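Participant: Curious how this folds, go ahead:
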Amino acid sequence: MSNEKSPFIVEGKLADNERLKAESKHLRGTIAEDLKDDLTGGFTADNFQLIRFHGMYQQDDRDIRAERAKQKLEPLHNVMLRARLPGGIITPSQWQEIDRFAQEHTLYGSIRLTTRQTFQFHGVLKPNIKLMHQTLNKVGIDSIATAGDVNRNVLCTSNPVESKLHLEAYEWAKKISEHLLPKTRAYAEIWLDGEKIESTDDTVEPILGDNYLPRKFKTTVVIPPQNDVDVHANDLNFVAIAEQGKLIGFNVLVGGGLAMTHGDTSTYPRKADDFGFISVNDTLAIAEAVVSTQRDWGNRVNRKNAKTKYTLERVGVDNFKAEVEKRAGVTFGPSRDYEFTSRGDRFGWVEGIDGKYHLTLYIENGRIIDKPGKPLKTGCLEIAKIHKGDFRLTANQNLIVAGVAGDDKARIEALARSHKLIEDDVSSQRLDSMACVSLPTCPLAMAEAERYLPESIERMESLLAKHDLSSDSIIFRITGCPNGCGRAMLSEVGLVGKGPGKYNLHIGGDREGTRIPRMYRENIGEDEIFAELDGLIERWAGEREAGEAFGDYVVRAGIVKPVVDSARDFYD
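Facilitator: The predicted model follows:
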């Protein structure tokens, strides 16, 4: 961290996480010793938090927690691992190994595609954790810095029209990810039995600092006109600007984020600010400067206000931007014109300019598992066995079979259809809906999300059909708590969990993902939610302008005021 005392540093007693990081010996803690403790299935003391920097969260099955307590057993502790997969690209051989581990060594046997454009293992017991890391390492995958106070998995637009532009953008996503990784050898030492460095206390973290970042940090690379990574949900975004199909630079957007805390009006979702245009050669310098400015100026006293969005609000966007320019030695140019026209995935077959084909498969909730009549996991494995291209995981929890030669299309499609990975009767509403994992595994969950989504989509479909709008859809998202993993704060209709069966109902976002929805009703049950939506959709059907989306309608009709400046008007 810089020795220069800045007036923008928050003074006060540091949050306990700062002590934890300072004493961790650069993220080592006593994790290795904890692994040998077979008296508990969990991690103790600081290690419970430190394993997050290694890409894992300790969880338990909350559905059986009470029953185990009656039996005088501790909760069934296990970990969820989130892989580091910049741009979400994975090879068929990697997929086969991931499938095997999920089948043989997890409690649930599933692969979960996430809104962070990667995959997660759920339900890995302590004796299998080191095996998990070594299995991934064997195929060139790790989970370094996919959680904790670091820059996390870097997202990239999954399926643009121009394949060459995607390749350039994807390469920058990888470079950014590698450049911002922690330099500590803790991951290799603990999980891969790497050789221990003698002077471990002398590890230098030139970008992240010895105490790492004040809070989590998220980065994307996006290719207009698709906003499939939801740029306004992220701290740092590089919007690709191309001329004649070639990447020439990026508009840089800083300070987006969706998490908030119920009852705390000092927390709120926020859109990112456009700092301006940079040439492609300045990308890493700007990424490092934004991260280091947040490192030094972010709030280390109050973690609820530690994200980049709050730093910008506290110090001022102009001051933050000037500091980034100073550190990077780069001056932002005027923003180049671009437009987002959609953010959903383009399902079915799409031909790239290179003559290869990409097949986007809808995966409800991102959960890949075999169910009666829907052997999705087996289908993905069978495709992986013959596929010569790659897979792309999308930030909308779907799967793309990419780089398919024309001669291979029929065989790939046949496998997808026979395993119910393609179903022709999937509604537009289903494709435009999403939820976080929530119960039973997420310890932060207040209400159902993933398990409730199928039923809630059916109710939404029924309402649309009732009002003769079956060919339309609404961007609909559910998150089980206010932390934002399901990105409900960038939806047209968003449900934010408040308690068992209770949600805050937000409406008024737009389809492009550039407007935050406003809370319309607080802490209401499912029947009341859909009674409210019934009336709103009826009005939309009768009063909408040609082609007007639901979120735009409720704002134009004055049903809710648009959120313009969320730091000042989100709670109005």
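
Participant: make it CA atoms for all contacts and neighbour counts henceforth
Facilitator: Fine.

Participant: Nearest residue to the spatially most central residue of the chain in space, ignoring adjacent ones along the chain?
Facilitator: The geometric centre of the chain, computed from its C-alpha atoms, lies nearest to Arg116 (CA atoms, centre = their mean), at 2.8 Å. If the residues on either side of it in the chain are set aside, Arg116 comes closest to Ala395, at 5.6 Å by CA to CA, 6 or more residues apart in numbering.

Participant: Another sequence for comparison is provided below:
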Amino acid sequence: MAAMASASGVNAFLGFKPARLNAGRARARPSSVARRAARGPIVAVAVPSGKKTKEGPKRSKVEIIKENSDFLRHPLIAELATEASSISEDAAQLYKFHGGYQQDDREKRSFGAGKFYQFMMRTKQPAGTVPNKLYLVMDDLANTHGNGTLRLTTRQTYQLHGILKTDLKATFQAVIRNMGSTLGACGDINRNVMASPAPYAAAARPEYAIAQELAKDLGDLLAPQSGAYYDVWLDGEQLLTVEKPEVVECRNDNRFGTNFEGSPEPIYGTQFLPRKFKIGVTVPGDNHIDFLTNDIGICVVMKDGKHVGYNVYAGGGMGRSHRNNDTFPRMASPIGYVDKADIFYAVKAIACTQRDYGRRDDRKQSRLKYLIHSWGVEKFKSVTEQYMGKQFEPLADLPEFTVPTYHGWNDQGDGKMWYGVHVVNGRLRGDAKKALRAVIERYELPVRLTAQQDLLLTDIDPAWKADITTTLAAAGVVDASEIDPIDKLSMACPALPLCGLAITEAERGLPDVNKRLRETMTKVGLPKEEAFIVRMTGCPNGCARPYMAELGFVGDGPGSYQIWLGGESNLLTLARPFADKVKETNLETFFEPIFAEFKKTKTSGETLGAWANRVGFDAIRKAQETYEAAAAPVAAAPVAAAPAPAAPAPAPVAATGRLPRVMVERDAFEALQAYAEKHNTTLTEAATAAILRMTKGM
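Facilitator: You can find the predicted model right below:
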């Protein structure tokens, strides 16, 4: 089969001829190549125009692994059966599709022993919904098969860290058999479908239930179909899954040349997608999920209180690479409106367009955002419409968006309540984890995971409110009214020590950074109510979506961050790079002039991001250059945090510098880490408390 390259953009060939770019409502027909796709060899290639070589188009290594895997089975099945503590690179690539990553704990390496291998497992929770039974199982697995903690992700899922290879199968089996799934949580495939998680009753706020239901249906529509998942983890045992007839009908519909006829994977074929693919569904006025950062962003459209259809956006994505200007974050572009009966077909058409035309030679260029950037929105829409069999209509009008947190006590609208628990950077551990388990088990509560890494306890009888409040408070869970406004909307990725891409701290570093930002703001006279969205990642891949934040920290070296400014509080404006190589030790010196100028020149109600865009980066840099530091700091406003029981407060750190690093023996570090996790505090605070206790009598 010959590969094709588009004269005006990028073209991929997956065994069938893509639709021609005819105007109007042209409909593509399945070609004879499509009917042979399941039997013949697949040549999935893509090249940018003008870069042909004698050797012809090339594919990335991962494309070869996928093609030879028998739909994600081999060599993963064989590798899992070996006594080695790790799996091969080929198997690790396939493991992603099944829901996880092979990782190396850099802080547990022994001298001369090489990497300390373990595995991360990520679940799929459409709209963040977690049945009571699954929550209890995940909590148990964290203790018996993980590292004792549960992590809530920025895409409304769980991550379980620290699983040893010998425990992998048992861990997956426990999830699958208790109403959970991990299939497609990672890899070149549709990931977890997000949706605004507020558990309003359908009678009270129907748009939320509609969005959450669509998230589940789209997850089903784009789920792998070959059965490899059950072959790998359940040794071929099949579990019954329930899908809507409309979902099955859309998946199997090949009127417009979208499917591989006769293939175990009618939508994906042997090659699946060029890279990861993300979908988010929101409701009018609620941008809690950051919906324009997805490959497909969808907003429910209501008219006179009735659901009529959806606005569709495409081409969002956060990933980029330092010093590579061909990579960049991008917000999704408006594509158009579809009636509610057409949304499955619209999503399938967009996914198939990306499948057939997305780059497969260069993985850094293979996301949908680069295809739309290369083609332009109109060409992309034209091709997608042929796969859909209809044209998009103009977008429906929507109200202004805000970003709710869902913290605290709220009425569901059906006589019950929900309670939004703030979880610092999504890491559940120690006494807080035990207390949450206790109330969830006691009252058989279902749970929702939010896009801000928090937890919603749902379906609460008002009579239970006092007991739940008391139980959580006793474990150090901070009430919503006591959370610092900066902490409420800040996020960080896991980063060090487990993520192989991380080059500096994020999850472990952000709590201290937030405190220092607050102290600096207080020093220049900003009120304690002043807040903005802060996000931090340990590398430029953007898992915590820092490029939408009002203040984004992106790791660019050990203890060093690139600073992004200009995202706005409604998450509808892309931030821009402001400074490189800002050292963690110099944050006060760097930000004090900025916060002072913000206080001096902001208008009433203006947020940091809006202010930065109004005054411009040049003016902010000038303010940094000409700033004269305040003579003496003002006392910092109190910052709400879960205190470490029986531990004295850490010694104050000068605003102009940080404490030096100290090396400790491995057993001492592990004891310190265990203490910090048990008491839900940071390593810095735990170490400081221990030293003060030790030296108190000297």
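
Participant: So after superposing, what's the score?
Facilitator: Aligned and superposed, the two chains score 0.92 in TM-score terms (TM-score structural alignment, normalised by the length of structure 1); 548 aligned residues with a CA RMSD of 1.9 Å.

Participant: Show me what the residue nearest to Arg116 of structure 1 lines up with in structure 2.
Facilitator: Under the alignment defined by TM-score structural alignment, Ala395 of structure 1 corresponds to Ala451 in structure 2.

Participant: thinking its match is in contact with Ile289, fair?
Facilitator: Yes. Because the distance of 5.3 Å satisfies CA atoms under 8 Å, Ala451 of structure 2 is recorded as touching Ile289.

Participant: Now list whatever residues contact both of the two.
Facilitator: Met194 (CA atoms under 8 Å, 6 or more residues apart in numbering).

Participant: still on that earlier bit, may I ask which helix or strand encompasses the match of Ala395 of structure 1?
Facilitator: Applying DSSP states H and E as the criterion places Ala451 of structure 2 outside every helix and strand.

Participant: And Asp274 of structure 1, by the same measure?
Facilitator: Asp274 of structure 1 is located in strand 273-279, with elements delineated by DSSP H and E.

Participant: In structure 2, which residue range corresponds to that strand?
Facilitator: The aligned range for strand 273-279 of structure 1 in structure 2 is 333-339, by TM-score structural alignment.

Participant: Repeat that for stretch 139-153 of structure 1.
Facilitator: In the comparison with structure 2, stretch 139-153 of structure 1 aligns to the range 178-192 (TM-score structural alignment).

Participant: How about stretch 78-94 of structure 1?
Facilitator: Under TM-score structural alignment, the counterpart of stretch 78-94 of structure 1 in structure 2 spans residues 118-134.

Participant: circling back to that earlier point, for the strand holding Asp274 of structure 1, what is the distance to the chain centroid?
Facilitator: In terms of CA atoms, centre = their mean, to the nearest Å, the centre of strand 273-279 of structure 1 is found 23 Å from the chain centre.

Participant: I'd like the next helix or strand past it.
Facilitator: If you walk from strand 273-279 of structure 1 toward the C-terminus, the next helix or strand you reach (DSSP H and E) is helix 283-297.

Participant: ok, back up a step: ok, now which ones touch the residue nearest to the centre of structure 1?
Facilitator: Arg116 of structure 1 touches Asn153, Leu155, Ala395, counting by CA under 8 Å, 6+ apart.

Participant: which one among those gets closest to Ser428 of structure 1?
Facilitator: Nearest to Ser428 of structure 1, judged by CA to CA, of those is Ala395 at 17.6 Å.

Participant: Would you map the helices across the stretch 151-300 of structure 1?
Facilitator: Assigned helices in the stretch 151-300 of structure 1, in chain order: 163-179, 186-191, 283-297 (criterion: DSSP state H, counting those that start in this stretch).
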